[in-house]
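1. Sequence first, then the predicted structure, then my questions.
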Amino acid sequence: MAPPNEVDKTIHDKATGDAYETATRHEAEKSLKLYAGWFCPFVQRTWITLEEKKIDYQYIEINPYHKDPDFLKLNPRGLVPTLAVPIPAPKGDTHPTSNGDSKASSTQGRPLRPLYESIVIAEYLDEHFADASKYGPRLLPEGDDELAAYERARCRLWIDHISSRIVPAFYRFLQHTPEKNSQYTIDDARSALLGAIKTFVEQLIEMDSERDSLSSSPGPWFLGGRFSLVDITLIPWALRLFLIDHYKKPDGVGIPEPGKGGNDEEIWNRWRTWFAEVQKRDSIMSTLSKRDRYIEVYKRYAEDETGSQVGQATRGGSSLP
């Protein structure tokens, strides 16, 4: 991995706006700990999930380019988000607690184990904190019947589409610089991103039609009136599309204005309906910092100078870490 550049070293050290208020409310010591970088969209997936599920947690800000040694003891990969989870030791387990000799720390005798990968963390939180009388609603369909199993599988298919198609296309577009990217044009990058988004929105329209035929729950989300992990998976990047508009002028992302979508007008109207609801939801807006801070941080991506693992993967044409 290339060493961090000067832009990486000067990252603002805390969230701003509503996200700052949320982080401040969760500064107190708790057994469940979120190690986070305020600007990271993968972190925001986890953060939205914690807020949506109404789970008590401690927020700990980490600069992912200059990692604290204690954080690396917990998670040697050094990735954010990392969720430190208190796990009762199995019977007979003599794994040491945190005394400087172990890679696992402990809280009141319960060793902390790291979870990383934002979707893995979200599914863990949804499953472990499942009691609706104590926590927020489930984020994947529940039930042991065949239909529920199918619906969960369908959710995971579209979670994969977002993670493997939309997210890499976002970074490929944002990092495009003509002097460094001769293998593809900015129009290629724009087309790939818009195409991946349109495929997702076409699925929303198809599911709307299914619900209409079944007189099922209407609503703007992937599961109709029910907010889900599929929505959470995409939201942080949808909220950061403005960065492409800012840095890749004059055409930006290229989503058409209302009434100018041509044959795709229905698709982009459905996208606007979904995105309008995104901007109203408390768990989302309370984990979002001020726009100017994102513009500052993502400059290194827009100029293709980032030393991040995501940036390097995009630059090298490999899968995201």
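-> That came through, no problem. Numbering: from 1, shown residues only.

2. CA only for contacts and neighbour counts going forward, please
-> Will do.

3. check contacts around residue 170.
-> 193, 237, 241 (Cα atoms under 8 Å, 6 or more residues apart in numbering).

4. Provide a ChimeraX selection command restricted to the buried entries of these.
-> Selection of buried members from those for ChimeraX, criterion 16 or more other Cα atoms under 10 Å:
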select :193,237
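
5. can you pull out the strands in the stretch 1-150 of the chain?
-> 33-36, 58-61, 82-86, 106-107, 110-116 (DSSP state E, counting those that start in this stretch).

6. Show me what the fourth one is packed against.
-> Helices and strands touching strand 106-107, by 3 or more Cα pairs under 8 Å, 6 or more residues apart in numbering; DSSP states H and E: there are none.

7. So what's the residue count around residue 73?
-> 17 (other Cα atoms under 10 Å).

8. From residue 257, how far off is it?
-> 49 Å (Cα to Cα, to the nearest Å).

9. what does residue 116 give?
-> Distance from residue 116 to residue 257, by Cα to Cα: 38 Å.

10. take the one below as the second:
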Amino acid sequence: MLTVWDKRVWIALELSGLDYQYIEVDPYKKPKELMDVNPRGLVPALRDGDWGCYESTVLMEYVDDISQKKLLPQNPKAKAESRLWADHISRNIVPNFYRYLQAQEADKQAEHGREFEKQVNILMEAADLEGPFFTGSQISFVDVMVGPWILRCPRVLQPYRGWVPPTKESRFGRFIAALESEESILKTTSGAELYLDSYERYAENRPNTSQVAKAINEGRGLP
């Protein structure tokens, strides 16, 4: 049985049909089992028998490789394009989410909010026109890569930064609705109160919040 610590890999495992065990960890009290897999103590991490590995994209591709239900397209060119958009999410959408949330001055919040929206819109402009998911009617690798961050918009960015939801008829609005109704995502999404509690320290940009928060404040890439 696979053991996993991570939201995106958890969704991928839900979709894969593989047997697995999901473990929540306290980022301030990291268990030995996690440290054995990733000595830095960071999630995501996954153990398969006596083998362990980490990093979201790597683990999602590993799950896809050993599963009969594929999230990545089998056509090599389409697969490469999915990987490019996954890289866009990691390089541009996720870091700008944190910059937007951690900014304390109103002008910086507005600046990072615009950049976050720009990067999300770039992704939406590349998505299948009809959707509702990125490549069409079925959830795919790119959707799982970005889904947890998109669902944090109404749960975190809206209450803490006044993020304005798109119209339901827009491409982005239909994408959000599709993610909110996807069973694998519903099973792995926490309640609104937990999101508010978990992200309060980011919204206030408190010292020693996380390695991610520190990297954003120092202008470095995410760990």
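-> Structure received. Remember, it's a predicted structure, so these values are computed and weren't measured experimentally.

11. Specify which residue of residue 116 and residue 257 of structure 1 has the higher count of neighbours.
-> Neighbour count, other Cα under 10 Å: between residue 116 of structure 1 and residue 257, residue 116 has more, with 20 against 11.

12. Give me the most central residue, structure 2.
-> When Cα atoms, centre = their mean is applied to structure 2, the residue found nearest the centroid is residue 148 (4.1 Å).

13. That one: what's it in contact with?
-> 7, 8, 189.

14. Please say which position in structure 1 the last one maps to.
-> Just to be clear, that refers to residue 189 of structure 2. Mapped onto structure 1 by TM-score structural alignment, residue 189 of structure 2 lines up with residue 288.

15. again with residue 45 of structure 2
-> Match for residue 45 of structure 2 (TM-score structural alignment): residue 82.

16. Tell me which stretches of the stretch 101-250 of structure 1 form helices.
-> Under the criterion DSSP state H, counting those that start in this stretch, the stretch 101-250 of structure 1 contains helices at 118-128, 146-161, 167-174, 186-213, 229-238, 241-247.

17. Just name the most buried of those.
-> Counting by mean count of other Cα atoms under 10 Å, helix 167-174 has the highest mean neighbour count of the helices of the stretch 101-250 of structure 1, with a mean of 24.

18. what about it, how far off from structure 2?
-> Superposing on structure 2 places helix 167-174 of structure 1 at an average distance of 0.4 Å from its equivalents, by mean Cα distance after the TM-score superposition for structure 1.

19. Please name the residues that touch the residue mapped onto residue 117 of structure 1 from structure 2.
-> Taking TM-score structural alignment, the alignment pairs residue 117 of structure 1 with residue 55 from structure 2. By Cα under 8 Å, 6+ apart, the contact set of residue 55 of structure 2 is 43, 44, 45.

20. now, among those, which is nearest to residue 171 of structure 2?
-> residue 44 (29.6 Å; Cα to Cα).

21. ok, that closest one to residue 124 of structure 2 distance?
-> Distance from residue 44 of structure 2 to residue 124 of structure 2, by Cα to Cα: 26 Å.

22. quick one: the match of residue 189 of structure 2 and residue 21 touch, right?
-> No - using Cα atoms under 8 Å, residue 288 of structure 1 is not in contact with residue 21, being 10.2 Å away.

23. Neighbour count: the two, which is higher?
-> Legend: neighbour count by other Cα under 10 Å for residue 288 of structure 1 and residue 21, higher for residue 288 (24 against 14).

24. Give the closest residue to the more buried one in space, chain neighbours not counted.
-> Spatial nearest neighbour of residue 288 of structure 1, excluding adjacent residues (Cα to Cα, 6 or more residues apart in numbering): residue 19 at 5.0 Å.

25. Read off where stretch 115-124 of structure 2 ends up in structure 1.
-> Going by TM-score structural alignment: stretch 115-124 of structure 2 matches residues 192-201.

26. mean per-residue distance, that stretch to structure 2?
-> Per aligned residue, stretch 192-201 of structure 1 averages 0.7 Å (mean Cα distance after the TM-score superposition for structure 1).

27. neighbouring contacts of that stretch?
-> Residues outside stretch 192-201 of structure 1 that contact it (Cα under 8 Å, 6+ apart) are 158, 161-162, 165-166, 169-170, 173, 253-255, 267-268, 270-271.

28. Quick check: closest non-adjacent residue to residue 107 of structure 1.
-> Counting by Cα to Cα, 6+ apart, the residue nearest residue 107 of structure 1 is residue 31, at 6.2 Å.

29. What distance do you get for the alignment partner in structure 2 of residue 308 of structure 1 to residue 223 of structure 2?
-> Aligning on TM-score structural alignment places residue 308 of structure 1 opposite residue 210 in structure 2. According to Cα to Cα, residue 210 of structure 2 and residue 223 of structure 2 sit 10 Å apart.
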